[in-house]
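*Asks:* Fold the following, please.
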Amino acid sequence: MGEFHDRFTASRLFGAPPGYVGYEEGGQLTEKVRRKPFSVVLFDEIEKAHQEIYNSLLQVLEDGRLTDGQGRTVDFKNTVLIFTSNLGTSDISKAVGLGFSQGGGENNYERMKQKVNDELKKHFRPEFLNRIDDIIVFHQLTQDEIIKMVDLMIGRVANQLKGKDMAIELTDKAKALLAKRGFDPVLGARPLRRTIQREIEDQLSEKILFEEVGPGQLVTVDVEGWDGEGAGEDAKFTFAGSRKPVGDAEPDLAQAGAAGAPSAAE
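*Replies:* Now for the predicted structure:
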């Protein structure tokens, strides 16, 4: 919602008033809901939107309807509205020690939830929060969940390699190191995609370019210089090519990733 940070851009959602440029086009939100009332609408990072948007949404959340700039009543009663927010996350790492869950995870979650709710109350007016059916604070990411994300993203690499008659698999140690390097206490798992591109995709591309690995091979990614403990700053990923299994059999990682690839978060 960062692009709707002032009152002029906010009018694009619900339609410009009569006499203004774009009046006949209607609002980006109201027009889509008017044509497809059975919809799910996601407001990403709602805290970045202008105050006028909150005011307009009050009637939507209370009565399930809204009058657009052309005077037409748009029915929102069959529309699901979802708001996401990053409020409170800047202090979470200091307040609850955000990271891979160790012990006392439930206590950390309750403290984090309270911190987020306090920040929501500071930013949004009570009449807006009171019209929201439920507020869900996501749990901290565990190491197992980060590794599942690694599987999904590597699955996309596996799909690309199929076009070259190649396959890829990662050892448990390689997955663990990617999860460690791709997770940040403040940014969460967002750096994971860049880590996989830098550590796996770029290096693998070079090896294909120099014909160190090629068609008909299964590339096994492992780690050297790391025992699974510590930061592993000096550890390196290794790529070893071997004959690809005959038939339709693919590594478990590639199958799991390929099945989940379309739903991977961008």
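
*Asks:* switch to C-alpha atoms for all contacts and neighbour counts from now on
*Replies:* Will do.

*Asks:* Against Asp151, how distant is Val213?
*Replies:* 21 Å (C-alpha to C-alpha, to the nearest Å).

*Asks:* Comparing those two, which shows the higher neighbour count?
*Replies:* Asp151 (24 against 20; other C-alpha atoms under 10 Å).

*Asks:* what about that one, which SS state?
*Replies:* helix (DSSP: H, G, I helix; E, B strand; the rest coil).

*Asks:* tell me which element the nearest residue in space to it that is not next to it in sequence falls in.
*Replies:* Spatial nearest neighbour of Asp151, excluding adjacent residues (C-alpha to C-alpha, 6 or more residues apart in numbering): Gly257 at 5.4 Å. Gly257 is part of helix 252-260, with elements assigned from DSSP states H and E.

*Asks:* Buried residues, that helix. List them.
*Replies:* Using 16 or more other C-alpha atoms under 10 Å as the burial criterion, the residues of helix 252-260 that qualify are Leu253, Ala254, Gln255, Ala256, Gly257, Ala258, Gly260.

*Asks:* Alongside the first, I'd like the structure of this one:
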Amino acid sequence: LFDEIEKAHPEVWNSLLQILDDGRLTDGQGRVVNFRNTVLIMTSNLGTEYINKSGALGFLQSSGDQEERESHDKIEKALKSTFRPEFLNRIDEIITFSSLSKEQMQQIVDLQMEEIQERLDEHDISVELTPAGREWLANEGYDPAFGARPLRRALQKHVESPLSVSLLSGEFKSGDTVIVDVDEETEKLFFRSLGEPVPAENIQSVESQG
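*Replies:* Prediction:
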């Protein structure tokens, strides 16, 4: 795996060209490295400024719309302006990743919450995320330039850290079920015990989604 290949020195590209062309690499001492049965994956951020940023918070609204196709064409032009034709021609396939949809972000939230639940299992505490809480975290953890990368930090800041403080202070104890919800007035996350009245339709268990 070669990450952000566009930042490499052109001599590195020449070495990769030899690998893609001959299936092996020879150094100045005559030593040969065989790349038979090897899959080479190269990533690049070229043209990411053209990725579709339409819709709320940059979420992709339609994977088949005209704007996305145009952005893919611009990305292809950016690749051609950076890499030599003989290099690009030896690449079997170029895959362009589109912006994450809102639904996909919420699925990632669920996966991250499952990891938090695994750690809470040691304390015999369950955590449940309301649909409003899931949507709030998906919005908070999304960045048009970095996709879902900020999500883990958002979960640490808004869920893990404050929940840890609540556990240490004795607000929640072993056997409790903690509801993660959004305060409509402050538009911030808050925690409450399952024992407090809350409409059942507004709660969806993280554990039940595995």
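
*Asks:* so what number do they get for TM-score?
*Replies:* Here the TM-score for the pair of chains, by TM-score structural alignment, normalised by the length of structure 2, is 0.87; 200 aligned residues with a C-alpha RMSD of 2.0 Å.

*Asks:* about what we covered before: export the buried residues of helix 252-260 of structure 1 as JSON lines, with columns for distance to Phe8 of structure 1.
*Replies:* Converted to JSON lines, the buried residues of helix 252-260 of structure 1 look like this (distance: C-alpha to C-alpha, whole Å):
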{"residue": "Leu253", "distance to Phe8 of structure 1": "49"}
{"residue": "Ala254", "distance to Phe8 of structure 1": "48"}
{"residue": "Gln255", "distance to Phe8 of structure 1": "48"}
{"residue": "Ala256", "distance to Phe8 of structure 1": "46"}
{"residue": "Gly257", "distance to Phe8 of structure 1": "43"}
{"residue": "Ala258", "distance to Phe8 of structure 1": "43"}
{"residue": "Gly260", "distance to Phe8 of structure 1": "40"}
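
*Asks:* how about the strands of structure 1, start to end?
*Replies:* Ranges of strands in structure 1, per DSSP state E, are 40-43, 65-67, 73-75, 80-83, 167-170, 217-224, 236-243.

*Asks:* Now tabulate those strands in JSON lines and tack on mean neighbour count and distance to Leu192 of structure 1.
*Replies:* Output for the strands of structure 1, formatted as JSON lines (neighbours: other C-alpha atoms under 10 Å; distance: least, C-alpha to C-alpha, whole Å):
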{"stretch": "strand 40-43", "mean neighbour count": "13", "distance to Leu192 of structure 1": "24"}
{"stretch": "strand 65-67", "mean neighbour count": "18", "distance to Leu192 of structure 1": "40"}
{"stretch": "strand 73-75", "mean neighbour count": "18", "distance to Leu192 of structure 1": "40"}
{"stretch": "strand 80-83", "mean neighbour count": "13", "distance to Leu192 of structure 1": "24"}
{"stretch": "strand 167-170", "mean neighbour count": "24", "distance to Leu192 of structure 1": "15"}
{"stretch": "strand 217-224", "mean neighbour count": "19", "distance to Leu192 of structure 1": "17"}
{"stretch": "strand 236-243", "mean neighbour count": "16", "distance to Leu192 of structure 1": "15"}
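
*Asks:* Can you tell me which of those is nearest to Lys122 of structure 1?
*Replies:* Judged by C-alpha to C-alpha, the one of the strands of structure 1 that comes nearest to Lys122 of structure 1 is strand 80-83, at 16.5 Å.

*Asks:* Quick one: list the elements packing against the closest one.
*Replies:* strand 40-43 (3 or more C-alpha pairs under 8 Å, 6 or more residues apart in numbering; DSSP states H and E).

*Asks:* mind checking how far the spatially most central residue of structure 2 is from Leu137 of structure 2?
*Replies:* By C-alpha atoms, centre = their mean, the mean C-alpha position of structure 2 lies nearest to Ala148, the distance being 3.5 Å. Using C-alpha to C-alpha, Ala148 of structure 2 is found at 11 Å from Leu137 of structure 2.

*Asks:* and if you look at His158 of structure 2?
*Replies:* From His158 of structure 2 to Leu137 of structure 2 the distance is 8 Å (C-alpha to C-alpha).

*Asks:* Repeat that for Glu49 of structure 2.
*Replies:* Glu49 of structure 2 sits 24 Å away from Leu137 of structure 2, going by C-alpha to C-alpha.

*Asks:* that older thread, now do the contacts for the residue nearest to the centre of structure 2.
*Replies:* Under the criterion of C-alpha atoms under 8 Å, 6 or more residues apart in numbering, the neighbours of Ala148 of structure 2 are Leu100, Met105, Gly141, Tyr142.

*Asks:* Show the contacting residues for the third one.
*Replies:* I take that to be Gly141 of structure 2. Residues near Gly141 of structure 2 by C-alpha under 8 Å, 6+ apart: Ala148, Arg149, Pro150, Leu151, Arg152, Arg153, Ala154, Leu155.

*Asks:* Not counting its neighbours along the chain, what's nearest the alignment partner in structure 1 of the last one?
*Replies:* Meaning Leu155 of structure 2. Structural alignment places Leu155 of structure 2 opposite Ile196 in structure 1 (criterion: TM-score structural alignment). Nearest residue to Ile196 of structure 1, sequence neighbours excluded (C-alpha to C-alpha, 6+ apart): Leu178, at 7.0 Å.

*Asks:* Counterpart of the one you found over in structure 2?
*Replies:* Structural correspondence for Leu178 of structure 1 with respect to structure 2 (TM-score structural alignment): Leu137.
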